[in-house]
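Student: Show me the folded form of this:
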Amino acid sequence: MTEAVPSWRRRAISVAAMRELARAALPRPVFDFADGGAEDELTLRRNESAFDDIDLLPRPLSGAATRDLSVDLLGKKLSLPVIVGPTGLGGLFWPDGERCAARAAASAGTAYCLSHGSVCTLEQLAGTGVSPRWMQVFIYRDRGFTRELTERAATASYDALVLTTDNQMLGNRERDLRNGFTIPPRFGATGLAGMALKAEWLWRMRKELPRITFGNYVRPGEASDIKSLAGRMSQLLDPAMHWGDVDALRKLWTGPLILKGILHPDEAKMAVSRGVDALIVSNHGGRQLDGAASGLDALPAIVDAVDGRIPVLVDGGIRRGTDVVKALALGAKACLIGRPQLWGVAVAGEAGVARVLEIFAQEIDRAMGLCGVTRIDQIDNSLLLKQRIGQGS
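Tutor: Next up, the predicted model:
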């Protein structure tokens, strides 16, 4: 007897559809926590609209009966050029959300990056055995804590360290302010009255909400509630970080070191000269500096600056397989997704993230076939309409 297809899966025909399913499933403050950006959200919107300024120029007579979506990155072969990027508090959207997403990424044959602000600890994530797994760190005022997280990641055999550089001050995320967003979420009588349609989320999370915390920041003998830890995290951020801190981290971490948050080509050149192994062109999903360039708009200059010496990745606004193809054509080695995997985990946990990655794989494969491309390394700027490239960047 054929097993019935879940109703959510029948409706999850695209990443945009998954977003709407997540909107329906989550309380508004929780949905907006993932979905929102900084201030007027100009950069958030530009992250997506930048892809509209790039046109593909297919060559269907090249012949592409079969397509290979795999890519070699930092000594690992990935089944597709889409990586699950770091997003905080995945466990707020589904019980054990980070490990659900990591297992989905591993099943799809791609990498997963754990956020510093995850609910589970980095050791708990490593306990799943998923690979490749990356760990996100910051440069903190307490450099000893940066060292501590780095050493823990090494002990837990993480495959790469991702130093995020654009979170040295917290962005002004006005949706969260308007919603009075708190963690764990608290709802007054009026709010609770309007929660009937979110009953499934409330029931699913009933045991999780009181225990949600930032797992990697819990220390023996110190307060472990999320309010205390959130305050400590904000105090740890250091706007005085500098290249000397990157040098120190490079000496400490012997595996692949990736810098995330690069938008300026001069910083890309500096990173190469200091032994960084890869870059992620990123504006933190439009959640930090509103008005910052989109990742796609900044990408070509970064690629030129690096000149093939290290791989360049990009994130921000990637919602379609064609977005991935356009980014690769502009010189990216692979793309990272943040919000799409959170929408997936909010809808169906591991199965939801698996569906998001499946959608990307299907759309990339279709785009490659229609463009006459059989391998990822054949995707270059010859697939792009040049006039539009100049207008959009």
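
Student: alpha carbons only for contacts and neighbour counts from here, please
Tutor: Noted.

Student: which residue ranges form the strands in the stretch 101-250 of the chain?
Tutor: When secondary structure is read from DSSP state E, counting those that start in this stretch, the stretch 101-250 of the chain shows strands at 112-114, 133-137, 160-164.

Student: nearest residue to C120 other than its sequence neighbours?
Tutor: Leaving out its chain neighbours, the residue that sits closest to C120 by Cα to Cα, 6 or more residues apart in numbering is G215, at 5.1 Å.

Student: wait, I meant C100
Tutor: Counting by Cα to Cα, 6+ apart, the nearest residue to C100 once its immediate chain neighbours are dropped is E350, at 4.4 Å.

Student: Pretty sure the one you found sits in a helix.
Tutor: Yes: according to DSSP: H, G, I helix; E, B strand; the rest coil, E350 belongs to a helix.

Student: Would you mind measuring from it to A64?
Tutor: Shown here: E350 relative to A64, a distance of 32 Å by Cα to Cα, to the nearest Å.

Student: Kindly report the same for L149.
Tutor: The span separating L149 from A64 equals 45 Å under the rule Cα to Cα.

Student: quick one: stretch 103-121 to chain centroid distance?
Tutor: Relative to its chain's centre, stretch 103-121 lies at 10 Å (Cα atoms, centre = their mean, to the nearest Å).

Student: in which helix or strand would I find E39?
Tutor: Counting by DSSP states H and E, no helix or strand carries E39.

Student: Next, the contact list for it, please.
Tutor: Residues near E39 by Cα atoms under 8 Å, 6 or more residues apart in numbering: N172, R173, E174, D290.

Student: Figure out which of the strands of the stretch 101-250 of the chain is closest to I280.
Tutor: Shortest separation from I280 across the strands of the stretch 101-250 of the chain is recorded for strand 160-164, at 9.0 Å, computed as Cα to Cα.

Student: Another sequence for comparison is provided below:
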Amino acid sequence: MSWIYNSDYPSVDDLRNKAKSKMPRFAFEYLDGGCNEDVNLFRNTDDIRALELLPYYLKDFKEASLKTELFGHTYDAPFGVAPVGLQGLIWPNAPEILAKAAFEHNVPFILSTVSTASIERIMEITEGNAWYQLYHPAEELIKDDIINRAEASGCKVLVILCDVPSFGFRPRDIRNGLAMPPKMSVRNMLQIVGRPEWALRTLFHGQPAFETMKPYMPKGLNMKQLGLYMNRTFSGRLNADRIASIRDKWKGKLVLKGVATEEDTQMAINLGLDGIIVSNHGGRQLDAGQSAIKPLIQIASQYKDKIKVMMDSGIRSGPDIARTISAGAEFTFLGRTFMYGVGALGDKGGNHTMSMLKTQLKQVMDQVGCEKIEDLSKHLS
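Tutor: The predicted structure is shown next:
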């Protein structure tokens, strides 16, 4: 697919600013914010951007290739779409837009359990090439049924989440009524009126709902009841027994997301997992924690030959992808960047953002004289 992007929005900041002007404030702040005082939200990106690459201008150089092999599939770039909750609230039909773009660009899309499209719909769009992220349900029957549905729909990679043992304390969401349980205030309704395109698209696509969870939910819940139900339904703290149970049941590739320590990496290896995503949930869970890139460097240096090491959190641009891979990640995922793209450009936002990132990343590789993604580590200063 050709890398065509809208030259009016050549940067992530351009997309973010446009998206902010088109979304109701409560939706944009849900996407844009971190937790507590946003310390780790900004630290994530700042620490990535403190890394420097060395250019070798006089070496023999033919052409840079972004192709990256992961779990037996050769992707066209070393990045994918990270799981994001409530995507259809942030921008109507967002998961479908991004899944379609990811399939066309041959990069992975990860669907969150608490997104607004069903497993079946996303696997249909991507012909089974999407990944599915499981929030661990409290009830074993629901957990087993979701895993069975993912397998039946053709999913090959299951991601289990370990960094949400509690809901993050997010002041913006609390003020906006998007905490658990949620509420829709008069202020929120006025914000919707001020964003007519968002409102009309929501009207066209329908009120966003937790589509994957619909079969398990009582009908006719109001927003407060829905919030209480979701709070009761998920038990986010994983342990070795829970992971082992999923490993026994799931025959495809199994990835643990939210890893932040060498100890948890070793446990993932001991339990037979295929990969980890080093992450701090985009700075939305633990403001007092490290940035994601810091443990990534240590984990990759020690465990890269034993398990696939990937990373999300704080990666915003093509140069950020290059820096993260140079530090040891074998693959990267971005969440907010793609949602800014969809919020800014609607149905064209996914293709635009992926083309933009590919162009930015290839420019970095051409500039430093790196022909293959796996050689970026040789350019780390």
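
Student: tm score of chain vs chain?
Tutor: Aligned and superposed, the two chains score 0.93 in TM-score terms (TM-score structural alignment, normalised by the length of structure 2); 376 aligned residues with a Cα RMSD of 2.2 Å.

Student: sorry, back to before: neighbour count: E350 and A64 of structure 1, which is higher?
Tutor: The residue with the greater number of neighbours, taking E350 of structure 1 and A64 and applying other Cα atoms under 10 Å, is E350; the counts read 24 against 17.

Student: Go ahead and confirm the more buried one touches R103.
Tutor: Yes: here E350 of structure 1 reaches R103: they are 6.8 Å apart, a contact under Cα atoms under 8 Å.

Student: Doesn't M310 of structure 2 belong to a strand?
Tutor: Yes: the assignment for M310 of structure 2 by three-state DSSP puts it in a strand.

Student: which residue lines up with it in structure 1?
Tutor: Taking TM-score structural alignment as the criterion, the aligned counterpart of M310 of structure 2 in structure 1 is L313.

Student: Run a quick neighbour tally on its match.
Tutor: Residue neighbour count, defined by other Cα under 10 Å, stands at 28 for L313 of structure 1.

Student: So it is in contact with A332, correct?
Tutor: Yes: the criterion here is Cα under 8 Å, and L313 of structure 1 meets it with A332 at 5.1 Å.

Student: what residue is smack in the middle of structure 2?
Tutor: Within structure 2, one residue has its C-alpha closest to the average C-alpha position: by Cα atoms, centre = their mean, that is A82, at 1.5 Å.

Student: what sits against the aligned partner of it in structure 1?
Tutor: Counting by TM-score structural alignment, A82 of structure 2 corresponds to G85 in structure 1. By Cα under 8 Å, 6+ apart, the residues touching G85 of structure 1 are Y112, C113, L114, S115, L336, I337, G338.

Student: got a markdown table for those residues, with neighbour count too?
Tutor: Below are these laid out as a markdown table (neighbours: other Cα atoms under 10 Å):
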| residue | neighbour count |
| --- | --- |
| Y112 | 26 |
| C113 | 26 |
| L114 | 30 |
| S115 | 25 |
| L336 | 25 |
| I337 | 22 |
| G338 | 21 |
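
Student: For those residues, give me TSV that also has distance to W201 of structure 1.
Tutor: As requested, the contacts of G85 of structure 1 are exported to TSV (distance: Cα to Cα, whole Å):
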residue	distance to W201 of structure 1
Y112	25
C113	25
L114	23
S115	22
L336	27
I337	23
G338	21
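
Student: Out of those, the closest to A25 of structure 1 would be?
Tutor: Relative to A25 of structure 1, and with distances defined as Cα to Cα, the nearest of those is G338, at 18.1 Å.

Student: so the closest one touches T87, yeah?
Tutor: Yes: with contact defined as Cα under 8 Å, G338 of structure 1 and T87 form a contacting pair (6.1 Å).

Student: separation between the aligned partner of I379 of structure 1 in structure 2 and L54 of structure 2?
Tutor: Mapped onto structure 2 by TM-score structural alignment, I379 of structure 1 lines up with L376. In this view, L376 of structure 2 and L54 of structure 2 are 10 Å apart by Cα to Cα.

Student: Give me the more crowded residue out of these two.
Tutor: Neighbour tally, L376 of structure 2 and L54, criterion other Cα under 10 Å: the higher count belongs to L376, 23 against 14.

Student: Which of the three states applies to that one?
Tutor: Local secondary structure at L376 of structure 2 is given as helix here, using three-state DSSP.

Student: And for the counterpart of K348 of structure 2 in structure 1, the neighbour number?
Tutor: Structural alignment places K348 of structure 2 opposite A351 in structure 1 (criterion: TM-score structural alignment). Around A351 of structure 1 sit 17 other residues, with neighbours defined as other Cα under 10 Å.

Student: I'd say A351 of structure 1 and A105 touch.
Tutor: No: shown here, A351 of structure 1 and A105 do not form a contact pair, counting by Cα under 8 Å, at 10.5 Å.

Student: just how off-centre is stretch 45-58 of structure 2 within its chain?
Tutor: Per Cα atoms, centre = their mean, the displacement of stretch 45-58 of structure 2 from the mean C-alpha position of its chain is 23 Å.

Student: Grab the nearest non-local neighbour of the counterpart of N231 of structure 2 in structure 1.
Tutor: Structural alignment (TM-score structural alignment) places N231 of structure 2 against S234 in structure 1. Nearest in space to S234 of structure 1, with sequence neighbours left out and distances taken as Cα to Cα, 6+ apart, is L170 at 7.4 Å.

Student: burial count for that neighbour?
Tutor: Around L170 of structure 1 sit 13 other residues, with neighbours defined as other Cα under 10 Å.

Student: Counterpart of it over in structure 2?
Tutor: Superposed on structure 2 with TM-score structural alignment, L170 of structure 1 falls opposite F167.

Student: From R16 of structure 2, how far out is that match?
Tutor: In this structure, F167 of structure 2 lies at 25 Å from R16 of structure 2, with Cα to Cα as the measure.

Student: Repeat that for H352 of structure 2.
Tutor: According to Cα to Cα, H352 of structure 2 and R16 of structure 2 sit 13 Å apart.

Student: which part of structure 1 lines up with stretch 19-30 of structure 2?
Tutor: When structure 1 is aligned by TM-score structural alignment, the counterpart of stretch 19-30 of structure 2 is residues 22-33.
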